[in-house]
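Novice: need a structure here:
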Amino acid sequence: MKMHSAAVLAVLGFGVAHAAVAASLPARESGLWQSTTTVTGADGKPLPNAENVVTVSCVDPSTDIKFFTSNDNSCTSLTVSGSGAKYAIDGSCMQSGKPVRIHETLDYASAQSVTLKAAIDSPSGPLTVTSQLQWQGQCQAGMEPGDEGSMVDGAFSKADNINDPGGL
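Specialist: You can find the predicted model right below:
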């Protein structure tokens, strides 16, 4: 599971980076967030091990925007636009030394439910990332804001922290 989560998290982290933020994103509820993500290729079929991958993250006000506009990434010239419940992030990134274009939409149903859809024109062909993010309540004991990973037998298994150098 860790490898599957890491692959999807890498795609999600790749899709968003430090931005020239023109619009501010709405704040999500602080606490434990679960993301169910599928990455599909140009043929519309899910990539191997990238269908309905479930990950969790601990979000607070200082880390919330980082999950959508991650620092320490290979993206530049990103812009955030939108208002109300609908936002877009557009820009250019580098993947394996090659330029890639991204277009991401965020639909805030509420402070506790967000749908993310991203189109990534990668060197290996177009990818689509779809993620449903749902607030689950308080972060588990021992989790720190920015922690990301998965739940294994009811316990949190940390993969990364958004605040760490090189974190998503």
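Novice: Please make it C-alpha for all contacts and neighbour counts, starting now.
Specialist: Fine.
Novice: Where is the longest helix in the protein?
Specialist: Counting by DSSP state H, the longest helix found in the chain is helix 2-15.
Novice: Tell me where the chain has strands.
Specialist: 19-21, 31-40, 53-59, 75-83, 86-95, 98-110, 113-122, 125-137, 147-152, 155-161 (DSSP state E).
Novice: looking at those strands, which is buried most?
Specialist: strand 53-59 (a mean of 25; mean count of other CA atoms under 10 Å).
Novice: Just want the angle from that one to helix 2-15.
Specialist: Orientation of strand 53-59 against helix 2-15 (axes from the mean of the first three to the mean of the last three CA atoms, to 10 degrees) gives an angle of 60 degrees.
Novice: residues near the residue lying closest to Ser70 once chain neighbours are set aside, how many?
Specialist: Once flanking residues are discounted, Ser70 sits nearest to Ala17: 4.3 Å by CA to CA, 6 or more residues apart in numbering. Using other CA atoms under 10 Å, Ala17 has 27 other residues around it.
Novice: Who are the contact partners of Ala17?
Specialist: Neighbour list for Ala17: Phe68, Thr69, Ser70, Asn71, Asp72, Asn73, Ser74, Cys75, Thr76, Leu78 [criterion: CA atoms under 8 Å, 6 or more residues apart in numbering].
Novice: Next, the structure of the following sequence, for comparison with the previous one:
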Amino acid sequence: MTRIVLLSSVACVMSLGLAAHAEELPTRKAGLWESTVTGSTLPAPQVIKQCIDDKTDSLAQSAAMGGGNCKQTRLEKTSAGYEIDAACQMGQMSSTAKSVISGDFSSRITAKISSSVVMAQGQPPVTSTTTVEARYVGPCAAGQKPGDIIMPDGKVVRTPGTTK
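Specialist: Next comes the predicted model:
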């Protein structure tokens, strides 16, 4: 369950630029981003790094939204940043999330996410609150390719649609 919540939190951060309405979020600055994820269902803070460029940021946003299984129901620019409501359905699992996002998108981003996940029909929802503090670290490190996501255990995950 912790891994599902962590991946959901990562997906929310990665989907920051996705917009189905007239309002759009800024895209992240190309390079290496480090995200510290804390949340009510995580045993300890998790640190994830991602090497991005414009293309892989766009691909990551699309993949993070569940490949068509998720829809953004509201995106609103506020005086403090942005608010997003989203809903996903993947097989028997469904989720809803509200994200409040702030930052300049070139050096830092903060996302506060409240979510509810139902693993199967008839089961009670698992609610969680997650905060993601993302910061631009600099250019991607030698050997890193745009699309590389470095998980807390050091494992590198490729963004779908990218090549080495």
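Novice: TM-score of the superposed pair?
Specialist: Here the TM-score for the pair of chains, by TM-score structural alignment, normalised by the length of structure 2, is 0.73; 150 aligned residues with a CA RMSD of 3.0 Å.
Novice: In contact with Ser110 of structure 1: list those residues for me.
Specialist: Counted by CA under 8 Å, 6+ apart, Ser110 of structure 1 has contacts Arg28, Ala85.
Novice: ditto for the one 10 residues further on
Specialist: If a contact means CA under 8 Å, 6+ apart, then Ile120 of structure 1 has Gly15, Val100, Arg101, Ile102, His103, Pro126, Leu127, Thr128, Val129 as its contacts.
Novice: out of those residues, which one sits closest to Ser62 of structure 1?
Specialist: Comparing the contacts of Ile120 of structure 1 against Ser62 of structure 1 with CA to CA places Gly15 closest, at 19.9 Å.
Novice: Can you tell me the closest non-neighbouring residue to that closest one?
Specialist: Ile102 (6.4 Å).
Novice: how close does the aligned partner of that neighbour in structure 2 sit to Pro125 of structure 2?
Specialist: Under the alignment (TM-score structural alignment), Ile102 of structure 1 pairs with Ala97 of structure 2. With distances taken as CA to CA, to the nearest Å, Ala97 of structure 2 is found 12 Å from Pro125 of structure 2.
Novice: Give me the common contacts of those two.
Specialist: With CA under 8 Å, 6+ apart, Ala97 of structure 2 and Pro125 have common neighbours Ser116.
Novice: between the strands of structure 1, which one is nearest to Ala6 of structure 1?
Specialist: When these are compared (using CA to CA), the closest one is strand 155-161, at 7.4 Å.
Novice: how far does that closest one sit from the chain's center?
Specialist: Its chain's C-alpha centre and that of strand 155-161 of structure 1 lie 15 Å apart, by CA atoms, centre = their mean, to the nearest Å.
Novice: what do you get for stretch 73-80 of structure 2?
Specialist: Computed by CA atoms, centre = their mean, the chain-centroid distance of stretch 73-80 of structure 2 equals 17 Å.
Novice: List of residues touching it?
Specialist: Outside stretch 73-80 of structure 2, the residues that reach it (CA under 8 Å, 6+ apart) are Ala19, His21, Glu23, Glu24, Tyr82, Glu83, Ile84, Asp85, Ala86, Ala87, Ser102.
Novice: how about these in a markdown table, adding distance to Gln46 of structure 2?
Specialist: A markdown table is the format used below for the contacts of stretch 73-80 of structure 2 (distance: CA to CA, whole Å):
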| residue | distance to Gln46 of structure 2 |
| --- | --- |
| Ala19 | 27 |
| His21 | 31 |
| Glu23 | 30 |
| Glu24 | 28 |
| Tyr82 | 24 |
| Glu83 | 23 |
| Ile84 | 23 |
| Asp85 | 24 |
| Ala86 | 23 |
| Ala87 | 24 |
| Ser102 | 20 |
